[in-house]
Structure formats: C-alpha cells, structure tokens
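In: Predicted structure and sequence below. I'll ask about it afterward.
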Amino acid sequence: MTDQTATPRAFSASVPLQGRIAIPGDKSISHRSLMLSALAVGESRVTGLLEGHDVLATAAAMRAMGASIERRDGEWRIHGVGVGGLLQPREALDMGNSGTSTRLLMGLVASHPITATFVGDASLSGRPMGRVIDPLSQMGADITASPGGRLPLMLRGLAPAIPFSYRLPVASAQVKSAILLAGLNTPGITEVIEPVPTRDHSERMLQGFGADLTVETDRDGTRYIHIRGEAELKPQTIVVPGDPSSAAFFIVAALIVPGSDVTIANVGLNPTRAGLVEVLQAMGGDIALLDARTVGGEPAADLRVRHSMLKGIDVDPAIAPSMIDEYPILFVAAALAEGRTTTTGLDELRVKESDRLAVMATGLKAIGVRVEESEDGLIIDGSGGDPLAGGAAIAGHLDHRICMSFAIAGLASKAPVTIDDIAPVATSFPNFEALLASLQQ
C-alpha cells in the first residue's frame, strides 16, 4: 500500500455528462463504523462501506488489535472485542495515506494498556500529528514521534487514562474524535469544548452505539461535548450514505461541462458537511435536492445537477469547517465562473495530504487560470464559462483530492490536463474513473 508505481493519466474536454450514478460510501462514517463496531460486544453489520485504501487500513488495524472483520456478499460483519479489550498488535499499523485512520486510532489506543507503532506512506509521514499528540499526552499516553511530531510514531496507552477537559485550539473533527474515542475507556467524564462546530459523525455514531454522550451549545455556538467512560457499546446495523466529498467532484463536473444533467443518488447531507452545495448554489449552481430522507441516522438526498453559469463570490470563512476537503474542487468551479471568487480562513489546507493552497494555485496557473495565493486562501478570476487553456502536466503530490480536482478541470479545458499519478485516487474513490466514463456514454 505504501509503494505504488506512478500511473499518469490525461483528462480531456468532455461531451455533456448525462445519467445517474451512485457514489462510494461516506469515508468519515465508514472509518467510524469499523472502529466502533470493533469495540462493541457482539456482531455489527455494515453495508455501503467505502472500500478504498484508507478505510481498508482502518479495517486491517482493528483486525490487528483483535476484532474479527469479514466481508460477505457485499456486507461487512464485525465481531467486536469490547471497550478496553483491544489487543497488542504484533506488527506496526500501516496507515497508508490515511490521516483519519491515524489520528482516530491513536485516540483508541491511548486509553488501552497496549503499545502500537504507526507508519504510513511518504505523504502521510510528512503530516504533523502534534495537534493529537498534545491532548492524548495530557490523558496519560506516552507518545514518541519522529521529528516534527510526524510518523513513524510509537504510542503507549495508559489504562486507566486521565479524564480531562480540552478546548480545541483549531477546528478539527479528527482531534475532537480522537479525544472522544480515548474517553470511551477512561473512567469519569471527558469533555471536548468546540468553539467552531465541525462534522459531528463521531457524536452521532457514539450515541447510536449506546455511549453516554451529551452535547450542549451555548449562546455563542460553542459546543460542550461530554462522554462518560468505561462504556459498553452495543452492536449495530449500519447503512453508510454516499460520501459528499466524493459527490463534490461530479457536482462540479456537471456544473462546468456544457449540456450536462447528472443525478447523484443517496448523498449524505449532514449539515456539518454540506457547505459546498450551499456555496455552489450561491454561485448560481443548479443543484436540486430530491427525495430528502434519513439514512443510518444521517440526512441524505439525491442530487440533480445541471450545467450552470457560475458567478464568483466572496466565500464566508465561517463555512470552511463544513467543506474543508471540498475547497480544491471549489477552486476549479471558481476557475470557470464569471468574475472573482475570494476564499479566506483556510490555514488548515496547508497541512492536509499536501499544502493544498500552494499545490492548487500552482496547478491552476499552469492550466491558464488567474490565481493569487494569500496566506490563508486563494483569489481566483474565472473564465466566464470559457474553456480553460489546459495543456499542462500536474503534480498531484500523492493527494487524491488534488488529482481528482485537476481531472475534472481537464473536462473543461481546450488541451488535455495530465495528472502525474492517478493511483492515490484509490485511497478514497476506487471507481472514480469508471463512474466518470459512465456519464460520458
């Protein structure tokens, strides 16, 4: 998983995209469903699980720590070990490219009396883990990381761990989730104070599995999340809705390729994740929500998206936590819009799989887009709907979202856009190219 041969791919101007597709399951919910099922007593069943490299890394890690996980007839069956029952893994846990797996599993291990070594690929090994190391160390975990708080790192858990109250210094669902997962096996009450709300999949799913978790919100919108430790989780049957971060690429593709009319089935629309749809609609995007419903405790709908003349806007930085992973593809939409799009408050993008602000700015300039990079965002002057120049080779930096964003840009370019290595896309969206091809028939 950590050594892949580069697979370049060129993406060219597209015929109108037409048809209906179903996207892979939500990655965030897939990770959490495996982890919590592995801590429940009894058998949980999961359908719609995203079967990309990132989620499979989580499955392999939970197996290594004692859970029984098997895939049968499209359904995943997990026999858990119970909270407190994780076993010492015999070998290092290979996280591949998955920052979510790494940070959340560090939280799980932190309050168990075991030692685990976390390793990953070159991209993941360059990402700092300090924002998770700090709170978990305060709970008693002994963490030895590589320089800069990076992988490889070794974590010695403490049981019983020390309950505490932690105010998130930056908006991060992964840090919040790591602390809550550590709190599962910590006696007493662990509190996370969240000044800026982030995706709440962990809270929803922990409550669904029977954890004693409460959320209070004050007048300023600050959330106080409390979890009572030494929990007993009950097995669940889970249906994973479609991943809005994966849907994002096809939403933008349909908006920018003339003549397109695409329906994307069963997209998760958790309000902490649906910021991109709101922003694109504000830009004039024709996105209709059909058959709104609840799937596995999460809001979902079918999205019908039709080609639209987008207009540049100033994107409110307050919406960033609800669409942080979707900014790369939003930048592509902005490149085809009429007028200027301004984004700010995106410091978080500099510590993702790559420095997504710098990488997107460089790549967009290479295909003819007027871009100005600031410390915490991009300013993009759009083409007014005219095709982009294209004709460049783009370095994806082993970042799946960068690769897919420029693949979509190629669909609205005069000359092909070549991605230096499309292989990282498999971490989150194994059938991305096949679905795209199905809409071009």
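Out: That came in fine, so what should we check first? Numbers count the residues shown, from 1 in each chain.
In: only C-alpha atoms for contact and neighbour calcs from this point on.
Out: Noted.
In: The closest residue to residue 365 other than its chain neighbours: what's it in contact with?
Out: For residue 365, ignoring the flanking residues on the chain, the nearest one in space by C-alpha to C-alpha, 6 or more residues apart in numbering is residue 371 at 6.4 Å. Contact analysis of residue 371 by C-alpha atoms under 8 Å, 6 or more residues apart in numbering lists 361, 364-365, 378-381.
In: can we see that at 7 Å?
Out: Taking C-alpha atoms under 7 Å, 6 or more residues apart in numbering, we find residue 371 in contact with 361, 365, 378-381.
In: nearest to residue 274, of the residues you listed?
Out: When the contacts of residue 371 are ranked by distance to residue 274 (C-alpha to C-alpha), residue 378 comes first, at 20.7 Å.
In: Now do the SS call for the closest one.
Out: strand (DSSP: H, G, I helix; E, B strand; the rest coil).
In: next, the one to line up against it:
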Amino acid sequence: MGVLSIEPMDLEGPLHWALPPSKSHMIRWMVLAAQSSGTVALHFSQEPGRDVSSMAECLKALGAVIECNDSEWVISGVGRDGFKTPVSTLNCGNSGTTARFLMAMAAGMSETVEIDGDDSLRGRDMSVIAGVLRDLGCSVSRDTLPLTVAGPLESGTTVVDLSSSSQALSAMLLAAPRFPSSVTLETVGRSVSRGYYEMSFEIAENCGSQNRFSEDVNEIVPWEVTVPKAVMMPTEDSLLPIAMLISELHGASLELEIGGETSPVIVGLASQSAVLDLRDESDLICPAAALMAIGNGGRIIGAAHSRGKESDRIGSTVYLLRTFGMDAEATEDGLDIPGNQSPSRPEIPVDSHQDHRLAMTAMALASSCGGVVSEPEICAVSDPGFIPRLLGLGD
C-alpha cells in the first residue's frame, strides 16, 4: 500500500485545471460500439480513467477491437458474429459500472462468463442486476464478485428497483442489442441518479435504439446498433467540486477546461446553498461536504444511496473531515455540516478506503494544511492525471 505526503502549498491564481473525459459516457459508447458492425472514434483531451480501461480490456476479451491513442480511442464492433466466449475471467478492476454492464451482456450469450474485480469491488452489492437476470432465466452464481453468469436470458417481465442505483436499468438497455428477445422491466422505488439512465437512453437513441424511458414499464427491444464515425467525449464534471475545493482553500481563481454543461447541483454548491440535494449526484458528497465545512455550512440530503459506493461515502466523509480536524454529523440520507471550519494537518495517514473521490478530496485538503494519504494511486480510477496536476500547481 503506497502513501503520498503533501506539504502545504502556497498557491496563487489563476489555477489552470483540466478534467478527464467522462467515464460514464465513454463506457456507454464503448459498450454499444462493441456490439455494432461499425467503427467509431471517441475523442477527448485528457487521459481516460482506469475504469474506462477496465471496460476496454473486457470488451477486447469479448472480441471487440479497440485501438487506444493519446487523444482518441477507436472501437470496432463484433458485428453479426457476436461476442466470443472469453478464455479467462473478465476483470472489472474497481468499476461497478463495468461489472453490472458485463453481467447484462453475458446474459445475452449462451456460455458461462466469469466476472471479477478488485477487493473494493468485491465488497459491492450486485443483487439488483443479479435478481433481474435470474428472473429472466439466467443463472447468476452470487450477488457479489466474483460471480458467473450463464445465459441466454428469456423473454419475460421483471422488476427493477431504482431506489439505490439506476445501473441495472442502464445495463439491460445497453446489453439489449444482443438479447435473443425483448424483455419488460417494471420500475419501482424512488429513482436516484436519474441523469445516468437518461444518458443511457440518449446514447442508445444516437445508436439507433427506438427504446424510450417510461416511469412505470419499459419494454426493452433488441436493435441493430449503428454508430457515428466520431464522437467528442464531454469532461468528467463530477470532479469539478474537487477543483472548486482547491480554489476555495487557497483563495485562488480557477481557469477550467470544461466540455459539457455544469449541473444545477454544482451551481448550487458554488453559490453556497444551505441545503444540497444529492439524489441524482451522490458522487459529489465528499468534496461538497468539505466545501460546505470551510464555507457557510449546511445540510446534504438525498444521498442515502452513496453508502453503496466504493466506500460508505456518508460515513467515510465524516471520517475524512474529522481526520482533518473538522466535523460533520451523519443523518439518514446525508450530512449536517457546521460552517467556518478550517482543516488542520492529520496526525496519522488518511485512509482513502480504496475510494478515488475520497482520496482526491483528502489530497485537496492536504494541499492547504499538509498530510499523508494512503493508496493515492486509486485516483487513477477516474483521473490518472490528478496527482501530477495537483502537485504541479505549486511549481
């Protein structure tokens, strides 16, 4: 286990900051392109995260051809031949999205596929997508990794609970081109992370899908995937609050490279809203809580589902703030955070809990007061350039 020691940095603005490509967009485009008979070039400016690379390696094992260059990845699909049975276990690394999408894709095949990941991913719950696949006639060995999926799935109706994650719905939609028949998904629960399934339906539509989201019942019909010649990837704007935190800690302005629209939640965070609802953006909880702590304080709500991420992000965020001499109280669905706090150097190394967003938030705080962060390499899951970019601000 590595550690990174960061001494307090004296930063003056403007701070130039770039964001990596959106891993959610890239993974979805790769999944559909791999099922097509065509070729698409995905363009971007910064290095994609390790989660994206994990999906790329798995798709290669299924027969897709992926050429990775500095500013573009070119994906050629398997066409009418379909996916081949992988000769070894599909390793999803740290990516829950990759694992759930691959489970649904394996359900469209007739051979048993084994799926695994790192220690952190092995602790995450796969029961929702596993239950959906079992209801449709597949054999799924376990509700956590490592597991096996044996298809093919059968036509039928099942229930998808959207109250903890929307990934099962996205997985079934994006794997549908290789399904032997249509399936019907009845959605229940107060949906969270709605932007992600909306993204899935939009990208699928851009690739020829006639499936449209319905609040109650979704009939998912297979289709022949068609892909454009090239697509520009938006940036990973869920990492923007970490750059905002660095800016606020040092009282320095930011110069940002952003490719995409800024979400209303991030706008609310920038304007120091007293209540921040993370129903659809629970990934922001760590840096958002730190920003509120050094600002006017406030309350985070709607984030109960963040407990099922790479770490229990409600509990780990409280841990992080307290390690830096600040405070917050966990609630049922979020945090109560006093304002006007200042971070102080931790007396012990900060445990990143194998959570890239927790680790990056810890490093941002350490840039102000100093500190040692464990497993810094986990940042590469979403942003391989984060550490050199942060340390380079002091040059």
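Out: Great, that's in hand. Remember, predicted model here, so these are calculated numbers, not experimental data.
In: still on that earlier bit, quick one: which helix or strand includes the residue nearest to residue 365 of the first structure?
Out: Per DSSP states H and E: residue 371 of the first structure is located in strand 370-374.
In: cool, residue 196 of the second structure as well?
Out: Secondary structure assigned from DSSP H and E places residue 196 of the second structure in helix 194-206.
In: after that helix, next one along is what?
Out: strand 217-220.
In: Counting by contacts, list what that next one packs against.
Out: strand 183-188 (3 or more C-alpha pairs under 7 Å, 6 or more residues apart in numbering; DSSP states H and E).
In: neighbours around residue 353 of the second structure, how many?
Out: Neighbourhood size, residue 353 of the second structure [other C-alpha atoms under 10 Å]: 18.
In: same check, this time on the one 4 residues further on
Out: For residue 357 of the second structure, the count of nearby residues is 28 (other C-alpha under 10 Å).
In: Matching it against the first structure, which residue comes up?
Out: Matched by TM-score structural alignment, residue 357 of the second structure corresponds to residue 401 in the first structure.
In: Am I right that that match is in a helix?
Out: Yes: the assignment for residue 401 of the first structure by three-state DSSP puts it in a helix.
In: contacting residues around it?
Out: Contacts of residue 401 of the first structure (C-alpha under 7 Å, 6+ apart): residue 328.
In: can we see that at 10 Å?
Out: With contact set as C-alpha atoms under 10 Å, 6 or more residues apart in numbering, residue 401 of the first structure has these partners: 245-246, 249, 325-329, 353-354, 356, 407, 424-425, 427-429.
In: cool, residue 421 of the first structure as well?
Out: 4-10, 394-400, 403.
In: Pick out whichever of those sits closest to residue 275 of the first structure.
Out: The nearest member of the contacts of residue 421 of the first structure to residue 275 of the first structure, counting by C-alpha to C-alpha, is residue 400 at 20.0 Å.
In: which non-adjacent residue is nearest that closest one?
Out: Residue 400 of the first structure's closest residue in space is residue 425 (C-alpha to C-alpha, 6+ apart), at 4.4 Å.
In: if I pick the one you found, what's in contact with it?
Out: Contacts of residue 425 of the first structure (C-alpha under 10 Å, 6+ apart): 52-53, 398-404, 431-433.
In: List which of those residues are still in contact in the second structure.
Out: Retained in the second structure: 52-53, 398-404, 431-433, out of the contacts of residue 425 of the first structure (criterion both residues aligned by TM-score structural alignment, their matches' C-alpha atoms under 10 Å).
In: Quick one: map residue 133 of the second structure onto the first structure.
Out: Aligned counterpart of residue 133 of the second structure in the first structure: residue 136 (TM-score structural alignment).
In: tell me which strands and helices the helix or strand hosting that match is in contact with?
Out: Element membership of residue 136 of the first structure, judged by DSSP H and E, is helix 130-138. Counting contacts by 3 or more C-alpha pairs under 10 Å, 6 or more residues apart in numbering; DSSP states H and E, helix 130-138 of the first structure packs against helix 99-110, strand 142-146, strand 150-156, strand 165-167, helix 173-183.
In: which among the kept ones among the contacts of residue 425 of the first structure gets closest to residue 223 of the first structure?
Out: Once C-alpha to C-alpha is applied, the member of these that ends up nearest residue 223 of the first structure is residue 401, at 29.4 Å.
In: And the closest one, how far from residue 246 of the first structure?
Out: 9 Å (C-alpha to C-alpha, to the nearest Å).
In: on that earlier part again, and the angle from the helix holding residue 196 of the second structure to helix 167-175?
Out: Our comparison of helix 194-206 of the second structure with helix 167-175, counting by axes from the mean of the first three to the mean of the last three C-alpha atoms, to 10 degrees, yields an angle of 10 degrees.
In: Generate a ChimeraX selection restricted to the buried subset of the kept ones among the contacts of residue 425 of the first structure.
Out: Buried residues among those (16 or more other C-alpha atoms under 10 Å), as a ChimeraX selection:
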select :52,53,398,399,400,401,402,403,404,432
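In: re earlier: so what corresponds to the residue nearest to residue 400 of the first structure in the second structure?
Out: Using TM-score structural alignment, residue 425 of the first structure pairs with residue 379 in the second structure.
In: Its match looks like it's in a strand, true?
Out: No: with three-state DSSP as the criterion, residue 379 of the second structure is helix rather than part of a strand.
In: one step back: list the ones among the contacts of residue 371 of the first structure that the second structure also has?
Out: Contacts conserved in the second structure for the contacts of residue 371 of the first structure, using both residues aligned by TM-score structural alignment, their matches' C-alpha atoms under 7 Å: 361, 378-381.
In: quick one on the thing from earlier: so how much does the strand holding residue 371 of the first structure differ from the second structure once superposed?
Out: Averaged over the aligned pairs, strand 370-374 of the first structure sits 1.9 Å from the second structure after superposition, using mean C-alpha distance after the TM-score superposition for the first structure.
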